[in-house]
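J.: Just to be clear, the model below is a prediction. Sequence and coordinates:
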Amino acid sequence: MTHSPNAAAEAPPIASSLREIREIGVTLATALILAMAIRILLFQPFTIPSSSMEPGLVTGDYIVVSKYAYGWSRASLPFNPPLPDGRLLGGQPERGDVVVFRRPHDPDQVWIKRVIGLPGDTVQVRMGQVFVNGRMIRQTPLQMVSDHDAPQRRVLEVRETLASSKTYVAYDGGPDQPGDDTPIYRVPAGQYFMMGDNRDNSLDSRWPADLGVGLLPAGNIVGRAEIVAASWKPGAGLFKPWTWLNLQWGRFLKPIR
């Protein structure tokens, strides 16, 4: 049997092309697996959808969350699979940490707030002042500013300083606001009391679970918010190419305090 010169000439390029396609496929699959492993085990990005954590975090911020900071639970995994409760490895949140979590009343919703009360603490708000274990969190008034996401609203910037010396800036919308006066909450073991920094525009642990957060079970925690990687102005979106450059340039690579 004889072979045509053309068939002999064409065979090597076809084999070479198939080998290249296979190598590209293996490379893409490896990259995808690595990216998923990093997303599940180490870091995951989230976009801030609301104003409840102003002024530190604003609508459109694209943040990076550390998953290994507190270990892993089913809330850390995609789609919140029906696994046993509890956390694997990792430490415990500290008072003042900014935490991403699955809302207890609706785990499909991912929210972000600041840890104010730890297991065993008592928390109360009186006339807008936050008391933890009977001691007031020290507040230092700074200046009146326009709310970042609602410039028509004037708010007072207040620096809060915890007993650990951790400090951050919150918004105070004025006296006699809903949530300015609460009963004493006792935080049970394995749960946390969460509050938004935009104190008069945040549904958090001051509100019952069907309206806000209620007390947050440790198993609902996704991870600790670490850094604002980038930020887009409200209205920008992945499927709106003309908005991709509507950036808030001053918020790139901003550590989350």
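T.: Sure thing, it's come through.

J.: CA atoms for contacts and neighbours, from now on please.
T.: Fine.

J.: Strands of the stretch 151-257 of the chain, start to end?
T.: 154-161, 167-172, 185-186, 191-195, 216-217, 221-231, 254-255 (DSSP state E, counting those that start in this stretch).

J.: let's bring in a second one:
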Amino acid sequence: MAQRTARKKEGIWETVKTVFWALIIAGIFRTLFFQPFWIPSGSMKDTLLIGDFLFVNKMAYGYSQYSCPLTGSHIPGTDIRINLCPFSGRILASEPTRGDVVVFRHPTANVDFIKRLIGMPGDRVQMRDGILYLNGEAVPQTPAGNFSEIQEPQGPQGSLPCRGVPQGQECVSERLTEALPGGPSHDILNAFDNGDGDNTPEFTVPEGNYFFLGDNRDNSADSRWNPVFDGQGVGMVPAEYIIGRADRIMFSSAGRSLLYFWTWRADRFLKAVD
């Protein structure tokens, strides 16, 4: 009897050790290599849909303090912020490529955003009548059909995909293929003409900063707006706020939860992010 009790205690202790080391390894893996990210909004449609689940490659551009989990979060009930990587700048830094889909920490709101990198340091960026201009030159756009979806709540927040359309009806956006200079071509959506961000001043990207846009141009809070002055958007994003590159969608759920496996989209398993 005593021998059986000892073996039982030993088995429990081995299980505890296994779980402990598994958590340590998972924490190291998440801190150094990849971070899970779930798409909560439609600002990157149709490249990324609400409910896409992907891993962010944190090795792509090196590490900053914002590459560490929970950095910038408050300890509940206090004004103390967590900083698991107490250093400035970037370690093993490399420059992102124009056209990359990048996850970064919002410079003022302390939440993670995902957008497409458009403007490099020193670039001049402007929107004119819905056309992107880089350094005074229009970026070519070619028609690519339409993107349509049903007007119904999407994701846990219950966001509706378009404005002014009754529920159950079809939302239709013009789809265009945009060819960035020296970068890949990608699709963008034009939900309606004369949107708030279709005409902007010319922005010059400061050294050490980057300019980001959402692919769903009429439904994206991005670098066209300064959060300090306009109360929305992200403004210019300093290099140290970049977390990593989105390379591949692991799976995608069209329902209100990732756990609703019967709502997973069969055509998005292991889909490359272009």
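T.: Now that the structure is in, tell me what you want to look at. Everything numeric in this text was worked out from a predicted model, so none of it was measured.

J.: Give me the buried positions along stretch 124-138 of structure 2.
T.: Across stretch 124-138 of structure 2, burial judged by 16 or more other Cα atoms under 10 Å covers 124-127, 130, 132-134.

J.: I should have written stretch 173-182 of structure 1 there, sorry.
T.: Buried residues in stretch 173-182 of structure 1, defined by neighbour count with 16+ other Cα under 10 Å: 173, 179-182.

J.: What lines up with residue 157 of structure 1 in structure 2?
T.: Structural correspondence for residue 157 of structure 1 with respect to structure 2 (TM-score structural alignment): residue 175.

J.: ditto for residue 89 of structure 1
T.: Residue 89 of structure 1 maps onto residue 92 in structure 2, by TM-score structural alignment.

J.: Wait, that match touches residue 60, no?
T.: No: contact criterion Cα atoms under 8 Å: residue 92 of structure 2 and residue 60 do not qualify, at 9.5 Å.

J.: more neighbours, these two?
T.: The neighbour comparison of residue 92 of structure 2 against residue 60 (other Cα atoms under 10 Å) goes to residue 60, with 19 against 10.

J.: ok, now which ones touch that one?
T.: Under the criterion of Cα atoms under 8 Å, 6 or more residues apart in numbering, the neighbours of residue 60 of structure 2 are 94, 96, 244-245.

J.: how about those residues in TSV, adding neighbour count and distance to residue 108 of structure 2?
T.: Output for these, formatted as TSV (neighbours: other Cα atoms under 10 Å; distance: Cα to Cα, whole Å):
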residue	neighbour count	distance to residue 108 of structure 2
94	12	24
96	19	22
244	27	18
245	25	21
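
J.: Reformat the strands of the stretch 151-257 of structure 1 as CSV; add distance to residue 33 of structure 1.
T.: CSV is the format used below for these (distance: least, Cα to Cα, whole Å):
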stretch, distance to residue 33 of structure 1
strand 154-161, 42
strand 167-172, 37
strand 185-186, 43
strand 191-195, 33
strand 216-217, 30
strand 221-231, 20
strand 254-255, 28
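
J.: These: which one's closest to residue 107 of structure 1?
T.: Distance to residue 107 of structure 1, taken as Cα to Cα, is lowest for strand 221-231 among the strands of the stretch 151-257 of structure 1, at 10.4 Å.

J.: superposed on structure 2, where does that closest one end up, distance-wise?
T.: Comparison of strand 221-231 of structure 1 with structure 2 after fitting gives an average deviation of 0.9 Å (mean Cα distance after the TM-score superposition for structure 1).

J.: Pull up the aligned stretch in structure 2 for that strand.
T.: The aligned range for strand 221-231 of structure 1 is 242-252, by TM-score structural alignment.

J.: Distance from the matching stretch to the middle of the chain?
T.: Stretch 242-252 of structure 2 sits 8 Å away from the centroid of its parent chain (Cα atoms, centre = their mean, to the nearest Å).

J.: Can you point out the buried residues in that stretch?
T.: 242-249, 251-252.

J.: And for stretch 37-44 of structure 1?
T.: For stretch 37-44 of structure 1, using 16+ other Cα under 10 Å, the buried residues are 39-40, 42-44.

J.: matching residues in structure 2 for it?
T.: Going by TM-score structural alignment: stretch 37-44 of structure 1 matches residues 28-35.

J.: What is the burial count for the nearest residue to residue 86 of structure 1 once chain neighbours are set aside?
T.: The spatially closest residue to residue 86 of structure 1, leaving aside those adjacent along the chain, is residue 219, at 5.5 Å (Cα to Cα, 6 or more residues apart in numbering). Look at residue 219 of structure 1: counted by other Cα under 10 Å, it has 21 neighbours.

J.: My guess is residue 219 of structure 1 contacts residue 84. True?
T.: No: applying Cα under 8 Å as the test, residue 219 of structure 1 and residue 84 come out as separate, 9.6 Å apart.

J.: Quick check: neighbours shared by the two?
T.: Listed as contacting both residue 219 of structure 1 and residue 84 by Cα under 8 Å, 6+ apart are residue 74.

J.: helix, strand or coil for residue 26 of structure 2?
T.: Residue 26 of structure 2 falls in the helix class when you classify it by DSSP: H, G, I helix; E, B strand; the rest coil.

J.: before we move on, the earlier item: want to try JSON lines for the buried residues of stretch 37-44 of structure 1, with secondary structure and distance to residue 55 of structure 1 as columns?
T.: Formatted as JSON lines, the buried residues of stretch 37-44 of structure 1 follow (DSSP: H, G, I helix; E, B strand; the rest coil; distance: Cα to Cα, whole Å):
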{"residue": "39", "secondary structure": "helix", "distance to residue 55 of structure 1": "27"}
{"residue": "40", "secondary structure": "helix", "distance to residue 55 of structure 1": "29"}
{"residue": "42", "secondary structure": "coil", "distance to residue 55 of structure 1": "27"}
{"residue": "43", "secondary structure": "strand", "distance to residue 55 of structure 1": "23"}
{"residue": "44", "secondary structure": "strand", "distance to residue 55 of structure 1": "22"}
